[in-house]
Structure formats: C-alpha cells, structure tokens
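Colleague: Generate a structure from the sequence data that follows.
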Amino acid sequence: MEFTSFTEYAYGQTQYIPRQLELPLMPATDASTEVVQTSISPKGSCTSSTTSSLSNQVLADLKGTLQARGMTTTEPQLEALADVVGTLCDMADGSCAPTIQLSSLDPGMGKTTALIHFLRRVVASPDHLDVGVLVCLSQLDEIQRLVDEAELDEADFAVFCSDDQVSNLSATDIDAAQVLFTTQQMLAKRCAGRRLSEVREFYYLSQARAVRVWDETIEPGKVITVSADELAAMLSPLRRINPVLADQVQALQFDLATSPPGQIFQMPALEALFAISTFEISAAKDFREQLDKLKALAGRAARIYRTYGNQAIALNIRDALPADIAPLLVLDASGRVRHTYSAWETHRGGLVRLSSAPKDYAPLQIHLMDQGGGKDGWRRNGDQLAREVATIIDTKPDDPWLIVHHKAQAGIDPVGLIQRYVERADLSQVNFLHWGTHQATNAFKDVPNVVLAGLLHLPDSQLLGLACASSGRSVADHPPAELIKQIELGELGHGVIQAVGRGSVRGFDAGKCLPCSAYIIAGRRYGLSEALPQWFPGCQLTSWRPRHKPLSGRVKQAVEFVKRQQSERCGEPIMFSAIMDHIGEKDRSNFNRSIRKHRDFKAAIESLGLMDVNVSGGRGYDALQAVFEPVVCAAA
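Modeller: Coordinates of the predicted model:
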C-alpha cells in the first residue's frame, strides 16, 4: 500500500517541534457520506502494540474508517485530522504544552471519529494504563451518543452528571474508570474557585486526568447578569429562608433599579448568602440559579446595563475555566468564524489554533432574504414570515426539510404557523429544531433543505460581556465598539454554521460538502451577504425575495388589536364595532371591503384560530371568536 508522509506538530514549551507521522493516502472513490457520528468497528478489533506509537495506531484506524465509508479528503484536511490525533496523543504521553488547542474543522469532517478511535486505542494500550481521559460535552444526549459510538467496555468508562439515567450508563467508580464523560456545566460547577487538580471527582487513579477534551464552544469567562426584576422575584422565597438577607436583597434591588446605565456599581458582600447551599434547599430551579448568580456577583464591581423595557441589570465576568485546565483540546467547528477566539488569542494568550481546512462549499446554495427574522421580527410579522417559509417548502413538496426557528413566545408559535400555511408538502417530511437544540445532532444529516427562520441574536449585554471576557478586560474597561461588532458577527456565524451544518452539507466527498440548499432570513444590517461566502467558502449565494408583504397600515392595526383582545378577553367575542373604533373606521361596508376581506387580515385571523360569528342575533356576522381551538389567556 502506498503511503504519504506529512508533518504533524507536537507543541513544545517555546517552539513547534515537527514529528513525522505516516498516514496512508485515501483511495479515490465516487461514494459520498459524512465522517462524524456513525458507527465504527467494535472495540475487539483494536490490537495494542508496544512497538507502534499510539498516534500511528489511531491514524491507521481513522484511515480505515474513512476508507470503509468511501470517503475522499484533501491532504490539508488529513493534516488537520492528524493535528487532532497528535494533540490527544501528546497529552497521553505527557509532552503537550499547557495551552488550549483549538481544532475548528467543519461539521462532519471527522473530529469526533478521531476522538472515538483515540479512546478505544488508549484504553487498550498497555503503555497508557495510568493515563486518564476527561471528555466534557455540552449536552446529556451527546454523552449518550458518544458512549454508544465508542463502544467501550463498561469497566473502562464512567459518567459524571446530574442526570441519574445518564450516569447509570456505567456502574464503574469514577476513580477507576480510565475515561470519564461529564458535562461542561458540571465541570464549571465543581471547579468554581478551585483548580482542576484539586477536585477529586475528576481524578483517575487518585490523580488529575492527563487527557482533556472539550466539545463545541468554550469561553474563558462566563457572563453573569442579575436584573432588578430577578432580584424582586427572589424576595418571597428568600424571606422564608433568611428575612434579614431578604431585606438586604430588597435594598439592592432598589439601588440597582435606580442606577444609571454605564455606572460601575459596587455589589454588597451579602455574607449570609454564602451560608445557603443551593444543593440543599428545596426551591424552584430558577431560584437556585439566581442564588448562584448573586453569589458570583456579591462583593464585586458590576457594570449597570439597560436592556429591553428599560430593565436594569448588573453585569460582570467570572472565570469559566479552572486555572490549570490546560492542556486541553477544544473541538469547535465554529472556531474559524468566532471572533471570541481571535480576541482570546491576541489579548489573553494561551490559545493555539491547530490546522484548519474548510470544505469546498460549491455544492451549497444559500438563499438570503433581507428581512428581520429575530424574535421581535416574528412578533411583528409572524404570519408573513411563516407564509414565506411555508411557500418555499411547497416548492419542493417531496423533499425532506429542516426548519430552525425561535421558541414559541408571546402567543407566536413559528412551528404552528408554518404548518398551518404549508399546502402541498408532506408535513411528516418537515422537521423542526428550535435555537438552542441546533448543535451536535446527526439526526438530519441526509436532509438537503435547511431553513433558518431568523437568526439567534445574543443580547447586547451578553455581547459586551463576551468582548470583555475574550479580550481579558474587566467590565470597568469598556471594550471598543468595533470589537463588540466583530464579536456579534462571529456569534451569528457560529449559529449559522452549526444550524446549516445539521443538514446534508455536513457530509463531504473529495473535499467538498454534499449538495444542500439553505434558506436564511436575516436583516441587511448584519452584513450576511458579505459574511456568508467567508463562512462557507465557494458557496452559491442568491437572493430570496419575499412573496408575502408584511402587514402594514390599518390592516396591521386591526390584527394587532385582535391579538390583544384575544389574549385579554379569554374566549369572549371580539366585536367588529370594537375593531372599527380602534382603527378609526366608521363605515361598515368600507370596513368589510378594506379590512375583513383583505387577504392578509383573513390569513392572520385564520392563524389565530378565529372565525366570523353572529352574537347579536341580527343579520350577518358581527364578531370574531375562537370556536374550535382553546384560547390561551394572558396571566392575570
């Protein structure tokens, strides 16, 4: 068999030290599939060898898996995968520099497959019996998936998380399990204020684990915010625990609510707060989370920020990672577009980028609609946006679709609206994921059409906090506006790459992604027309022109009035006369012609589950009322 030699870099303390690794060239093939998150050969096929290096064994296994899947990759992509393997093996051998090592290979490129092969090799290696591995994942179902894919013997791994069902995937004691799977949240909670080497829950054979892997997003600091409204909500449960502390928090709530934006506010120490254990108290989850945030801010200077509805919040940054977390391998497909990493690399240091080789996205067609699709956009124009999405779905009625959307809120349910307006397509072929569940799933890898029905926008306060954390600033040192703008665009790119990457675009053949069509709703002000070709090199970008105009004028006034009445009146009829009074229309025939029979008004009324009814006993319809569907009333 033919081999090609390329250089993998082992990171020393002060310089890069090249080490030659042998990786078999991939044979040419026309087959196409994806690399990551599909089954690999069972553990029994691994044969340990004390004469072969761990890295060469893992690379040979990885090569075999790629070959078996009919995968063809470019040499730079193979080199990037070898960087991942090399970093894992350097940690196992104790030769890795104490830095954060970032691999930003695109979704579906094989990062997880490389990790799986490493796990199976390291537990089978007689030279690495004392090498512990810590794998930190963002979601519980990712632990389940990785455990299933790795097919490790139960004696070789343990799971440490708050969910009993997931923890029971293995009965092996944590200290005796060579591989430990945990959540990033668990690591942050257990290591708060401590070094990783001090937290025995993560030990293997009574010592800190040498190999550390972090899947997806990592940030050097966690943005902590507490609003005046949140403090007010804490008072009642807190008063039952400690009345004196409740009075102190009430005073803090008043001071925060009356502080001007931009002020550096000294939070009180609140010593009694630390006598309350969130693990022991019986209270709602939200209350316990607020206690944790307040503890993180107590005694520290915070920046006052004003957000929606003029709500006052106190903002600061706390360390998200233990000081001795490095060496650490981070696998984040969005790493090449997120500016948090660039700022971290430039201002804080301690972060090293591994080789990155993006796919060629020539087979990806992106259709971009210039319209606001955020939560506010859906509140204002939900009917129109849903009709746009439904119309584009109906252009390919026999195809599978994936719709990434905002959660239902304020009476607007994007899923229900879109389903209501789909006419030709088979709804069983239309899949939905809300933002927040749009990462780390392989379930839609064969879906060729992906719609981002709006983008995931972070609050301004969160962007400010990320800019401070990634650049090593305190909240008293306001970061430049350009840095915040770059952080915002990078976080949008992170969301777009992850969401689009759930579909068939995650697969690749001969260095290219598989054919896919993506439809994205985003306002022009975010600059996606310039950014998308950088996020997806080689993609085909076209305009997605709206076919349904947003509500405007008196039709919009009438629909908004009906929505408020439906929420406030709990199923009572909404009289046409009341609608006419609200929009200033005195002529009933003109109202019927210009409002009631307007196609946008009719579509909106139908989407609200309302029908024309007669409640006065006279001639004709005189009101709207929900007849067949339950009405969700506003809270009293």
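Colleague: For the rest of this, base every contact and every neighbour count on C-alpha atoms.
Modeller: OK.
Colleague: Burial check on residue 531, number of neighbours?
Modeller: Neighbour count of residue 531, defined by other CA atoms under 10 Å: 16.
Colleague: Likewise for the one 5 residues further on?
Modeller: The local packing count at residue 536 equals 21, with neighbours defined by other CA under 10 Å.
Colleague: and the residue nearest to it when sequence neighbours are not counted, how many residues sit next to it?
Modeller: Leaving aside its sequence neighbours, residue 536 sits nearest to residue 361 (CA to CA, 6 or more residues apart in numbering; 5.7 Å). Neighbour count of residue 361, defined by other CA under 10 Å: 22.
Colleague: Can you give me every residue that contacts residue 361?
Modeller: Applying CA atoms under 8 Å, 6 or more residues apart in numbering, we find residue 361 in contact with 512, 513, 536, 537, 538, 539.
Colleague: ranking those by neighbours, who comes first?
Modeller: Among the contacts of residue 361, residue 513 has the most neighbours (other CA under 10 Å), with 29 neighbours.
Colleague: quick one more, to check against the first:
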Amino acid sequence: MWEALSDQAKAMEAMADGTALPSLYLSSLDPGVGKTQTLYAFVRNLVRSPAHAGVGVLICLGRLEEVRSFVQGMNAFGVLPPAAVAVMTSDPALNALGHPVPQEAQVLVTTHQRLERMRGRRLSDASAFLYQGKPRAVRVWDESFLPARAVVLNTNTIAGLLETLSTINPDLRARIMATVNEVEGLPDNSAYTVPDFAGEFGIGLPKVIRAMGRRAPTRLKDAAADLWHLSGRTVSIRCGNRDGWSLVDYRDSLPPDMAPMLILDASGRVRVTYDDMEARGLLVRLQSAVKRYDNLTVHLWDKGGGKSSFSNHGDELCKEVARMVLTKPQEPWLVIVHKPHPTGGDYERLIRQHLQGADVDVAFLTWGNHMATNAYVDRPNVILAGTLFYSDAQYEALKRSVADQRASDACVSAEALARVKMGETMHHLLQALCRASVRRCEGDGCPLTDAYVIGSSRHDFQGAIAEAFPGARVKPWRPEGLKLTGYVTKAIAYLSEMAKVIQAGAKVRFKQVALAIGMKPENFNKDVREHPAFSEALDELGIVEVGGTSRKTSFQFS
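Modeller: Okay, here's the model as predicted:
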C-alpha cells in the first residue's frame, strides 16, 4: 500500500516537473488506504516549493458537497496561503472559500460538471482554467471517470419535446413524431440512422432551447441537446420491458487535452470500463494493493432489491430492515435506501415508522449520494436496503463510450454487456459499504463490520461480493429469523447454555451433546449436524467443529 501511494505521488510529481507522458494514470487503491491524504500532502508541498511556483493544480470533484470538505482537508495539516486556492462551482458560497480570481490561484478546485460543460473544447483554450496564462500541469480527477458521456434517449422523453417543436415548425414536429413511431416498431438491439433534423429543416439547437423558455425542465433541455447530437447518426435501439425504446450512443464531453491526468478511483480494480480505456492506450494503471476484508461479514437476503421491487414491496422490505436494526439497538447503523418513489413511497420514512420510535442511532443515505463521504466511518453496521441497477440501454451506452464503439461499428455482445453490469454492481457495492466502518484501514485490513445486503441471486451478488471484498464472509440473511425445530432446537439451546459457562477454546464432544438432548449418537450427524439451519446457528454462536484429520468429533467454543 505504501508503494502504491508512492506511485501516486510520483505520477503527480512527473506532471509538476513536465516529464509525464500524455496518459490517464489510474490509482485504484481501496477506500481508506490514503489516496486523498496523499493528494493533500502533495498539494501543500507543491505550493511551498519555490521551484514550482508557476505550476498550477486542477482538482475535479464529483459533487458540490465534496468541495467544502476537500478544501478543509487540504488545510487540516498545514494551512495554505489564502491566495493559493480558488473554487469554481455554481455555488457562490463555495466559491467564497477561495481566491476570487481563479486564474491567480495556484490550486483550482472544481467539479466534474464544469469540465463536462466544455463539450469537447480544449482545456488550453479555456482561460478560466489557466494559471498565470498557462494550462495547469497537475490534474487530478477524483472518483469515477469516463472519457465520453453515455447517451440514452427514451422515446417517451422525445415525445415530451413535441409541444415545443410544434411552435417552431409543425413539419419538424411531424417528422420527429414519425421517427418515434418508426423506432418503436424496431426489434431490440437494432441499428437505426436518425434523420438529420437540423439539416432537413435548417433549425439549430439554440433555437429549440430558446423556444423552450427559461422555466423548461433541465431534463428536457438535455433531451433536446441529445436528440440534435444524434441527428444524422447511426445509433443502437434498445427495448426494455419497463423502459420502452431508447436510442443509445455517446458524445464527447471532456476536453481532448485532459492528459496527463491522475484518476483516483477505488472502484478502478472492479469496473471493466477502465479495461477498455487501457486497451485503447488511453490509461495506465499505477501500482495497486488490494485491501483485506476478513473482518467483514455480509448477510445476503436473496430477494430483489431494485427500484421496482421496492416500489411493489416497499413496506415489507422496510419492515424487515427495521427488524434487523432492532437486533442490535445499542450499536450505530447506516442504512442506504432508494430515493423516494412516486408510488412506492419514502423508504427512509417507512423504515423509521417500523422502528416505532425506538431509541436507536440510525443514519440514512440515498443511492446516488453513496460515494465520497467519510461521515459514517465509525458505524460498524450497514444495510444496503436495495441495490442500484441500470437498464441494458445504459450499460450498452457505457460500454460504447469507453470502447469508442459506434452502433455502425458493431453490436455489443451479451457477454460484454454482462461484464459491464457486473463491474458496475461491484462498483456500487464497494462504494456503498465503504461509507461505514469497513472503509477504515487497520493494517492491510478493515475493522469488524456487519453488512446486510438485499439482492437477488440471479445477479450473482455472492460472486460480486467475493471479488469486491477479498476475504469477506457471506452468510444468508433470513427475514423470518433463524427457524430451528426438533432436535436442532434442543442442540442449539444446550450449546448456548454451555457457551455461557465454558472457557474459550474448550471442546464438547458430539456424543455428549447427543446424549444430553436424548438422541442416539449414531443419528446425531445426519439429523442435526448436517442440517443447514444448525450450521448457521453454530456460526452465530461462534462455535466451530474440530477433530482429527479424517473426521470431526467435537464442538469448540470461541
């Protein structure tokens, strides 16, 4: 881990000295290892270095909420000069944290969205991002990076533009309506060439945006921009049962001269999107070191946890989440839930209702806000009340954007789509669970943490957890609790009482337990020890089976 952090520092040093090759450099160390602390230390030392007085730094963060904590973090172990840092966002209060003239500050903190607004224009031509008239040499992108923006345009969203388009040109409206009807008659995974609306009617995107007016929803303005971008292009058509028909493509959004740049993304080792960038020669992986998760136990409930499942069964699922919280009412919890749904309801509110005012310390985050916060690192219990999935159209758009593969080039195979989906599943699992205490680093591992995940086995969550969290134990989460019957109940009751009085490391022979519960020893193995519920109950008691080299003979207490 120390060597990997040194690799990160060397990459930034090479940028500062002007010796870095024009590549994207990926540091994929797990959460909590120290990527951000290394960045803080580097920035503070760069600003203090007389030899690097003219070297500017550009730091791009994912969300506005991260900016304040990042600026504070840079100052935590040595205050930077007030004029050294500037903040460039859409929030005036955040911008006030730094120098009022960004071009005069050696360190500029901004957001991904600011860079994406460049729409492919060169960074060196954007005066707002320069330092002393030159491009900033040290560039750092925090969290997920994509070289282009995935475009998924649903036909229902296109239909929402028709009212505005009718005020501009009725024939244009009719042409787009005919396009929607044509697309909705195509089979899934078709290639389709979108008419060139701008060329046919001589109407550019700015005119469409002006016709919408200032109060038009941002999503509709974005849809218009995507539709005009797709005009004249060959796209992929995806048809989902719930999502209807979508046009799939991608568009350049970032400056083409972003490299050299350092990407800090803990999910870099599990997301296959980086594999495609590496295959294209865009990306170089820095040394990594995978954290151990032997102290993490994941309790997995084999049940659908997507948005639709919560929409249909929200009350049942929220009731079980509350029941699980109440199994350890003296310990703090973190629960990650879906955002409120128009029909399913407010899931945080439902869970709190089922807690019935119990005095428990439970914090909530919503999917979409489950990354890049350290506010919950002292919580040893975390529940993923549902999981985040995308449509096949979105996974395909993601694949095409990183592989630079247009619909006119080739289809995306089912196998490639499955790999992208698994990579994104592991990405969300890693980021979400690492909001809790599992994020912290103790040696090369994590603290004792219990995680509870709702996810159907058809998505291979067991495999995803094993790869994302090496060494973690996966146990079933049974919503009805562990049901024991007959001799199994008696055996666990007997062992539970023994655990209260027996010393750690002591052993009790199988025969002793069988006789104590009134059972013939020869039947004990088949009827009790091989019962799956018995094995789970033993695990919860911390009891293991031990014996000779050929067969087990006794229970050992921890």
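Colleague: circling back: so which of the contacts of residue 361 of the first structure sit within strands?
Modeller: Those of the contacts of residue 361 of the first structure mapping onto strands are 512, 513, per DSSP state E.
Colleague: Just give me which of the contacts of residue 361 of the first structure are shared by the second structure.
Modeller: Shared with the second structure under both residues aligned by TM-score structural alignment, their matches' CA atoms under 8 Å, the contacts from the contacts of residue 361 of the first structure are 512, 513, 536, 537, 538, 539.
Colleague: need the contacts of residue 361 of the first structure in a markdown table with distance to residue 304 of the first structure, can you?
Modeller: A markdown table is the format used below for the contacts of residue 361 of the first structure (distance: CA to CA, whole Å):
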| residue | distance to residue 304 of the first structure |
| --- | --- |
| 512 | 47 |
| 513 | 45 |
| 536 | 38 |
| 537 | 40 |
| 538 | 43 |
| 539 | 42 |
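Colleague: from the contacts of residue 361 of the first structure, which single one is nearest residue 170 of the first structure?
Modeller: Distance to residue 170 of the first structure, by CA to CA, is smallest for residue 513 among those, at 36.7 Å.
Colleague: Give me the aligned partner of the closest one over in the second structure.
Modeller: Correspondence of residue 513 of the first structure to the second structure, assessed by TM-score structural alignment: residue 446.
Colleague: and its match, how far is that from residue 380 of the second structure?
Modeller: Applying CA to CA, to the nearest Å, the value for residue 446 of the second structure to residue 380 of the second structure is 11 Å.
Colleague: got it, and residue 216 of the second structure?
Modeller: From residue 216 of the second structure to residue 380 of the second structure the distance is 44 Å (CA to CA).
Colleague: returning to what we had before: what do residue 446 and residue 380 of the second structure both touch?
Modeller: Counting by CA under 8 Å, 6+ apart, the residues touching both residue 446 of the second structure and residue 380 are 437, 438.
Colleague: what's near enough to touch the equivalent of residue 188 of the second structure over in the first structure?
Modeller: By TM-score structural alignment, residue 188 of the second structure lines up with residue 261 in the first structure. Counting by CA under 8 Å, 6+ apart, residue 261 of the first structure touches 303, 304, 305, 306, 312.
Colleague: again with residue 14 of the second structure
Modeller: The contact partners of residue 14 of the second structure, by CA under 8 Å, 6+ apart, come to residue 20.
Colleague: Residue 22 is in contact with residue 56 of the first structure, correct?
Modeller: Yes - applying CA atoms under 8 Å, one finds residue 56 of the first structure in contact with residue 22, separated by 6.8 Å.
Colleague: Grab the nearest non-local neighbour of the residue most central in space within the second structure.
Modeller: Among the residues of the second structure, the one closest to the centroid is residue 428, at 3.1 Å (CA atoms, centre = their mean). Distances taken as CA to CA, 6+ apart place residue 388 nearest to residue 428 of the second structure, at 7.1 Å, with adjacent residues excluded.
Colleague: Residue 145 of the first structure and residue 139 of the first structure: what is the separation?
Modeller: Per CA to CA, residue 145 of the first structure is found 10 Å from residue 139 of the first structure.
Colleague: brain fart, residue 588 of the first structure
Modeller: To residue 139 of the first structure, residue 588 of the first structure is 57 Å away according to CA to CA.
Colleague: Do you have the helices of the stretch 151-300 of the first structure handy? List them.
Modeller: Listed in chain order, the helices of the stretch 151-300 of the first structure (DSSP state H, counting those that start in this stretch) span 164-167, 184-190, 228-241, 243-257, 285-297.
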